[in-house]
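1. Just need the structure, nothing else, for what follows:
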Amino acid sequence: MRHRCRINKLSKPADQRRALLRSLTTELIRHGRITTTLARAKVLRSEVEKMITLAKEGSLPARRQALGYIYDKQLVHALFEQAPTRYGNRQGGYTRILHTIPRRGDNSKMAIIELV
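-> Got it, this is the predicted structure:
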């Protein structure tokens, strides 16, 4: 049974799933927009929003938590500088998912996820 199991496992073990989400989060914050599968984009949305919420808070424990998750130290500092001004009046919904055409090789649903 998978009743009330809300996490999408992405067909990966826990350590690989965590590493994948960390790298996707890092690249989305770095570039502002990435193309990935729809399932990964939906899982990635919650992780990115947690990091932006930490950046809006701006405290030292929040910064340390973000440094432990995002791979690039300079990227974390830039995020903590920009997030309060960019997302200060927004209560959530920092990302947007746009559906695109299916991937050519295996016809999997693709999406563009971007920061608003």
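
2. all contacts plus neighbour counts: C-alpha atoms, from now on.
-> Fine.

3. Would you tell me which helix is longest in the protein?
-> Longest helix in the chain, counting residues (DSSP state H): helix 38-57.

4. Buried residues in that helix, which are they?
-> Buried residues in helix 38-57, counting neighbours by 16 or more other CA atoms under 10 Å, are found at 38, 40-42, 44-45, 47-49, 51-57.

5. One more, please, to line up against the first structure:
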Amino acid sequence: MRHGKKFNHLGRKTAHRNAMLANMACSLIEHKRINTTLAKAKALRMYIEPIITKSKEDTTHNRRIVFSYLKNKFAVSELFQKISVKVADRPGGYVRIIKLGNRQGDNASMAMVELVDYNEIYNPNGAKKKKTTRRSKKKVDAAAPQAEVVNDAKESTEE
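-> Next comes the predicted model:
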């Protein structure tokens, strides 16, 4: 029976599931975006959101708690140094799941999991590209008289 089992067990024993989610969380922190199945994506979101919330306050205790989940020093330092700074003012919802369709081999529904603040396309507050204008005629006209002066100076020195 399924009484009181509120999260998806993903067809794995507890140790295997925890190791898999820790590895996926480390990959998400390192690459900012990963592709996986939809069920694993939803389980990963439940796993990593409390961890990111813990990383907002950089204390030794919080670092040890996060390390007990992730088991990767590089991921913990990346999380506390870079990611927590970007999500400092966000009250939650650090992870976005985008459905990608079904996988070719076994027709499993796939999804892309990404950190919300690291996507430039969807993030309206992110870094915007600088608009460039194509007004090169004014620069060419301003440079042309100087070139004539240089040519006149060369002709006078040759004579």
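
6. just to revisit the earlier point, helices or strands up against the longest helix of structure 1?
-> helix 14-31, helix 60-69, helix 73-87, strand 95-99, strand 110-115 (3 or more CA pairs under 8 Å, 6 or more residues apart in numbering; DSSP states H and E).

7. looking at these, which is buried most?
-> Mean neighbours per residue, mean count of other CA atoms under 10 Å, is largest over the helices and strands packed on helix 38-57 of structure 1 for strand 110-115, with a mean of 20.

8. Mind reading off the mean deviation between that one and structure 2?
-> Here the mean offset of strand 110-115 of structure 1 against structure 2 after fitting is 0.3 Å, by mean CA distance after the TM-score superposition for structure 1.

9. got a list of contacts for that strand?
-> Residues outside strand 110-115 of structure 1 that contact it (CA atoms under 8 Å, 6 or more residues apart in numbering): 28-29, 32-38, 41, 45, 94-103.

10. give me that answer again for 10 Å
-> Outside strand 110-115 of structure 1, the residues that touch it by CA atoms under 10 Å, 6 or more residues apart in numbering are 28-29, 31-42, 44-45, 48-49, 93-103.

11. Kindly report the same for stretch 41-48 of structure 2.
-> The contact list for stretch 41-48 of structure 2, computed with CA under 10 Å, 6+ apart, reads 7-10, 17-18, 20-22, 24-26, 28-29, 34-36, 38, 40, 54, 66, 69-70, 93-99, 110-114.

12. from the buried residues of helix 38-57 of structure 1, which single one is nearest Asn89 of structure 1?
-> Nearest to Asn89 of structure 1 among the buried residues of helix 38-57 of structure 1, counting by CA to CA, is Lys56 at 10.1 Å.
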